Each structure stands twice: as C-alpha cells, then as structure tokens.
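S.K.: Give me a 3D structure for the following:
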Amino acid sequence: MTHRNSTESLDLVAGELVEVASREEILSTLDQNGKLDSMPFMPEMLQYCGKRFRVFMRADKTCDNIKQWSLRRAKNAVHLTGVRCDGTSHGNCDAGCLLFWNEAWLKKVAPDFVSASQVAQPALASSPDPRTDLTCTEQRLRESALRPDPLVPGNTLYTCQATELREFTSHLYWWDIRQYFRDIRSGNLRRGVGGDSKSERLLEVVLGILEVVRSLIITAFNKLQELRSGVHYPHIEGLLDTTPTCDLNLQPGEFVLVRTKDEILATLDHNNKNRGLLFDSEMVRYCGGTFRVLKRVNQIVDERTGKIMKMKSSCIILEGVACVSEYHRLCPRAIYHYWREAWLRRAE
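M.R.: Next up, the predicted model:
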C-alpha cells in the first residue's frame, strides 16, 4: 500500500484499486465545516473508511443542475464503484448520489496486495487511537450536514456534495478540448472488455477517441439547433396539456419492462414531462429493456435549496439504470434516472 502526503495527487485512473483512509486520517484533512478544498466529506461516507474499492471513474468534470445545466471542472477527485450516498444523515434522501472522493482521502493499493474477494471489505490493519486535536470531529461533521432555514424558523436545511457542488468546481466550457483528453487518459471511456496487450490497449484508446468525436459532433449539432430554434438530438417531443397518471405500486425486487419511446412520448407534456418529471434524452437507451426495481423515491434533498422535497407522484429507480451522459459531454456522475410508473409495466 502506498502512503502519501495529503497535498499530493494520486493521479488515479478508472479501475485502480484504492483503500479509503481511516476516519482519523480523513478528519485531519477537513476544516471546521467538514470540507477539504470546499468539497464536503459527508457523514454517510464514514462507513467506507478502511475499505477497498475500485475507482469507477475520475470526477474531472461533473454536471451542474443547480442553475441552468452545465458542466463543471473538478480536481483531484474520483468516484468509486458502487459507492453511493444512503441519505441517512440528510433526511433519508432517496437520490442515491454517487459520492465524490478527494484523492487525499484515498490510498493506492498494489494489485497483488489483496484478492478480489477483499475488495469493498475492511482493511486488515487496525485503526489508530482516536485523536483529540482534530479541527473537525465526527460530531462536528454530522452537525455540518444541517443548517437552519433562514426563511422558516425551526425548519432544517441540508448541506451535501450536491448542494455545494458549485463551491468545489469551476465552469467548464464545452469547447475546452482538454476535458476530452482527460476523458481518454483517465480510462473513463474504457469498455473494460480488452486485455493488457499493447494492441488491445491501443484499440481502447482509438475507441475512446471515436466516442469523444461522437460526443463533440452531437454537442455541436445541438448548439447549432439552439441557435436556429431547431430540435435536439435525440428528438423528444411531448404534446399533452395534461399528463396521465399510473399507479402500479411497484416494489424493490420486481422486474419491469420500460415502455417504448413512442409509448412514453404519449405520456409527456410540451416540456417533455409527466407530472413534473422530465423524460431525459439519456433515458431513451433504456426503452424496451427489462430491469429490476431498486427502490421507490419518496423524498430527495433539493440541491438548489437544501430542502427536503417530497415526491407527489410515484417515482422509481431501476437497478443499474443511470445516466451515461451520451448526450451530455461524457459526464461521469452517473445520476440515477427517475421513472414514472406510467413509463413502465411489470415484466411477465
């Protein structure tokens, strides 16, 4: 295992094995608000301390939904495979966001140091004795997730990585070509089906370049269409004034079939929404597929305000069904898609 100074960059790439530092090591990097370089370390992340994971993707860029959609530049951060927020310290938020990990909170692990069965398991080394000289303690960390509502006395607002995203990122222009070089170099675009031979690695690079070129063409086309008031690719157009409801009472573990694109379009209004929920272009790829219900979404933290937002209509998350940013400049954030039950039917 490689130990390092917290100011150094690990320069991690997708697929690398890492170990999350101990609680004391991570707390020692945080300010009194539980942040490092303005990035919050959330209480939900403590459960992963001392465990090992694969890097899912580098988080060199990320989508911003707080204001009008855009991409933001992040530094020295990665996402870990399968490591999502469970919302327990944020009003039981059901969003299941993929967590950001500053590289200062991670350690590289040699590939032959552990077996595959040990990934996502606690490290063997014992934790040091709790420190008393920390600027940020666990109690302070939990307190930093909450703040009073200045407009409603007695009401609680929440602070998390999603609400603070603009604080630890900077604007990223679509034409900044460096982001696409980082996408290729980081391994974010690897398909993971090739071997370790030089020819296969070269093929992975070529395929990554083609994916970047495709993304640039789609982005340029949609920018041009905006200027001439044309339709975006892929084209989605709802026509209803009032959208239908559907209550299947789907439960976690059930299998469902996502309806066809045309069937879903028939449930959308002029803003491509059903009961206020957007059917996004990234969801088209899942039409016609069969998936398992992961959970029902009852409430989420509104990243714009920090308020808990209750869902008025049924909303479903499906296992493994997340945004791949095919039409949004290859953002690696992998946000879960939310599905209306009107867009699904039980698999027979």
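
S.K.: can we go C-alpha only for contacts and neighbour counts from here?
M.R.: Noted.

S.K.: what ranges do the strands span in the stretch 151-300 of the chain?
M.R.: For the stretch 151-300 of the chain, applying DSSP state E, counting those that start in this stretch gives strands covering 156-158, 170-172, 255-258, 273-274, 277-278, 290-296, 299-301.

S.K.: Pick the most buried one from those strands.
M.R.: When you average the neighbours per residue for each of the strands of the stretch 151-300 of the chain (mean count of other C-alpha atoms under 10 Å), strand 273-274 leads with a mean of 23.

S.K.: Touching it from outside, list them.
M.R.: Here strand 273-274 makes contact (C-alpha atoms under 8 Å, 6 or more residues apart in numbering) with 238, 243-244, 267-268, 279, 340.

S.K.: Weed out the non-buried ones from these.
M.R.: With burial judged by 16 or more other C-alpha atoms under 10 Å, the buried subset of those is 238, 243, 267-268, 279, 340.

S.K.: Give me the distance between residue 217 and residue 70.
M.R.: 17 Å (C-alpha to C-alpha, to the nearest Å).

S.K.: Tell me which of the two has more neighbours.
M.R.: residue 70 (16 against 13; other C-alpha atoms under 10 Å).

S.K.: surely that one meets residue 165?
M.R.: No. The pair residue 70 / residue 165 is not scored as a contact, 11.9 Å apart, by C-alpha atoms under 8 Å.

S.K.: where do the contact lists of these two overlap?
M.R.: Contact criterion C-alpha under 8 Å, 6+ apart; residues shared by residue 70 and residue 165: residue 64.

S.K.: quick one: the helices in the stretch 51-200 of the chain?
M.R.: In the stretch 51-200 of the chain, the helices defined using DSSP state H, counting those that start in this stretch lie at 138-144, 178-185, 198-227.

S.K.: Please provide the structure for the following sequence as well, for comparison with the first:
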Amino acid sequence: MTPMTTRLSPGDLVEVKAPAEILETLDADGTLDHLPFMPEMIELCGKRFPVSRRVLKTCYTGLNLYDAMRRFRSDDVVTLEGVRCSGAAHDGCQKACLIFWREAWLRKVGPLAVQSKVDPDGRARLRARLKTSTGPQTYFCQASELLNATVNVSRREQLRTCVGEVRTGNRTIFGMAHGMATWLYWKIRRRLLGEYARGRSTSTPVAGLNLKAGEWVEVKSMASIRETLNEAGYNRGLYFTPDMRRLCGGQHRVDGRIDKIIVDGTGEMRQLRNTVRLEGSVCGCDDLKLGGCSRAEISYWREIWLHRVPSR
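M.R.: Predicted structure coming up:
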C-alpha cells in the first residue's frame, strides 16, 4: 500500500527523503507498487528539485507507436526538473530515462527550510535492498518494470487525462488544445498520405561519423533523410518522428553517444550503432500520442542523418 503523502504539483520544491525513510516504503525487490527505486537515485537523497509534472500517463516503447499509453495504478508519481537516470548502476545504459518518483519518496519543502543531512550508512543499507538485474543478461530498473507498474489507458481515458493535465498544472488550456490539434493533424495526414518521413529503401543504408560529445553537427535536409528510410519511416529499426523535422538544416551540439539501452518491459540491453543524442532534442509526443505524455524521451539520431561541422 502506498503511504499517505502530500499531493505535489508542478513547480513545488521537494527534497528527496533520507535513505532510511525510503527504505521503509520498499518491498523485498526494492519497489513501491512495482516501481523500482534505483541505485542511481540514492545520490539524490537530501537534494532538492522543483517538480516538473504529475505523471498521469506515459508512453511505452514497443507497443503501438501511435495510440498505446499506460498509467500508474495510483496517482502518486511525479517527475523532477531535469532529473534523468545516469545508467551507472546498470552497466552504463545510455537511455537517460526521466526518473519517476513516488510522492512517498519526496518531501515538500520551503525555499528557506534547512536541508537534511544524509547518513552514509543509510545509503549503504538502501543500496543493499535494491536490485539491478534479474539474470545474467537481464536488467531490473524503471524501464524494465514499466509494464508491471502500469496499466493500459483506453482512448476514452486518454481524453479524460487531457483534462487532467490542465487541472494538475502540467499544461495550459492553450498548450493542451494545441497538442490535441497537432495529434489530430498528424493522424489525418498519416491516414491520407502515409508516413511523413516515408522513404523508398527496402534495405536502409548505414553510415558512421564516430561523433563525440561536444562536437557540432548539422541535421540534413528532409529530402536527404528520406533517402535513408523505408516506407514506414524507419532506418534499421529507428523511427524518424515528425517533430524531428524541425531540426533539419539547423546546427546542434552532440550531447553523447547512444550505444546501448535497456528495453522497456524486457530488461534486455540492446546494442545500437552510429546513433547519438543532440542537446535539447526530446520526443515531441504530441505528434504521436493524444495529449502527449510525461516521459520526455531522448530523441535518437542516426549519424547518417547528420553532417559534422567545425566546432564553434
């Protein structure tokens, strides 16, 4: 059962509770209502962050690309501003997931409140409870357990959560109206014209630039990118989403390589090649999901879609 907590809203300042307090909320697998508290989160104990948004629904990689959404069984999950998983305790997974936080793990504080001290021994006891794998090749984290911690959201529920997103302060009325109109536009366009980034390749090409974090690149034109895609808009299993077109022709800095990620729901570590992330580039979920979602996944960029340019 989820402990009684203060209901949090976007913009609230919170402090991650002490390890001993968090340990009291966890079961033998280190989860609360099937959502793992991960080792990467321990170092954040005692630190303060603003709440980014309440998590009313979330997308899930591997289900229907356009419609499938999930929600946590209890409405007690939030995200914190800019707090992503480092992957350090999971063999360097580079998925950089936005971490989900149960409200039971957080304490609302005022800006002048004295910051709590964290006991190092408490960190060690908490770490001993937490799982990172379920087998030699299978990892245990929030991504691997997302299906277990959530339930499917019907289309009718998705419409209701659009209202909820406004009521909770996640989005303004105008922002939600724009998001719903965006979703409707792309849905109709796909129905009439097919995928926006539709190519003609049956065997999509591959190319590598061996890019490093900090280098600058220019995103190729949409016409050039289409030449690398199949009719469904994929390059070797990686989808070019409609919102990524906005970066075409622009120059952006590489945030890092993406060579391996843990797969949602399975815990498998999947290897990627010739793929990077760009600073500030995250999934524009409104193009694909009604009302968007709270996960703000990093966008994956094939190097064949990019040109290296001189550093600024």
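
S.K.: that older thread, closest one to residue 257 of structure 1 out of the contacts of strand 273-274 of structure 1, please.
M.R.: Using C-alpha to C-alpha, residue 340 comes nearest to residue 257 of structure 1 of the contacts of strand 273-274 of structure 1, at 12.3 Å.

S.K.: Structure 2: which residue goes with that closest one?
M.R.: By TM-score structural alignment, residue 340 of structure 1 lines up with residue 302 in structure 2.

S.K.: Contacts only, for that match.
M.R.: By C-alpha under 8 Å, 6+ apart, the neighbours of residue 302 of structure 2 are 274-276.

S.K.: Same check for those residues, but in structure 1.
M.R.: Counting by both residues aligned by TM-score structural alignment, their matches' C-alpha atoms under 8 Å, the members of these that carry over to structure 1 are 274-276.

S.K.: Format the strands of the stretch 151-300 of structure 1 as JSON lines; extra columns: distance to residue 325 of structure 1.
M.R.: As requested, the strands of the stretch 151-300 of structure 1 are exported to JSON lines (distance: least, C-alpha to C-alpha, whole Å):
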{"stretch": "strand 156-158", "distance to residue 325 of structure 1": "27"}
{"stretch": "strand 170-172", "distance to residue 325 of structure 1": "15"}
{"stretch": "strand 255-258", "distance to residue 325 of structure 1": "19"}
{"stretch": "strand 273-274", "distance to residue 325 of structure 1": "19"}
{"stretch": "strand 277-278", "distance to residue 325 of structure 1": "16"}
{"stretch": "strand 290-296", "distance to residue 325 of structure 1": "19"}
{"stretch": "strand 299-301", "distance to residue 325 of structure 1": "22"}
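
S.K.: Check the secondary structure at residue 40 of structure 2 for me.
M.R.: helix (DSSP: H, G, I helix; E, B strand; the rest coil).

S.K.: Against residue 100 of structure 1, how distant is the aligned residue in structure 1 for it?
M.R.: Matched by TM-score structural alignment, residue 40 of structure 2 corresponds to residue 44 in structure 1. Using C-alpha to C-alpha, residue 44 of structure 1 is found at 12 Å from residue 100 of structure 1.

S.K.: Have a look at these two and say which one is more surrounded.
M.R.: A side-by-side neighbour count of residue 44 of structure 1 and residue 100, using other C-alpha under 10 Å, places residue 100 first with 26 against 16.

S.K.: In this structure the more buried one contacts residue 76, no?
M.R.: No. Between residue 100 of structure 1 and residue 76 there is no contact under C-alpha under 8 Å: 9.9 Å.

S.K.: who touches both of those two?
M.R.: Residues touching both residue 100 of structure 1 and residue 76 (C-alpha under 8 Å, 6+ apart): residue 59.

S.K.: circling back to that earlier point, could I get the helices of the stretch 51-200 of structure 1 as a markdown table with distance to residue 27 of structure 1?
M.R.: Listed next are those as a markdown table, based on distance: least, C-alpha to C-alpha, whole Å:
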| stretch | distance to residue 27 of structure 1 |
| --- | --- |
| helix 138-144 | 8 |
| helix 178-185 | 29 |
| helix 198-227 | 37 |
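
S.K.: if you skip the residues just before and after it, what's nearest to residue 296 of structure 1?
M.R.: Nearest residue to residue 296 of structure 1 in three dimensions, chain neighbours excluded: residue 316, at 4.7 Å (C-alpha to C-alpha, 6 or more residues apart in numbering).

S.K.: The one you found pairs with which position in structure 2?
M.R.: Using TM-score structural alignment, the partner of residue 316 of structure 1 in structure 2 is residue 276.

S.K.: List the contacts of stretch 101-109 of structure 2.
M.R.: 2-8, 12-17, 21-22, 25, 32, 76-80.
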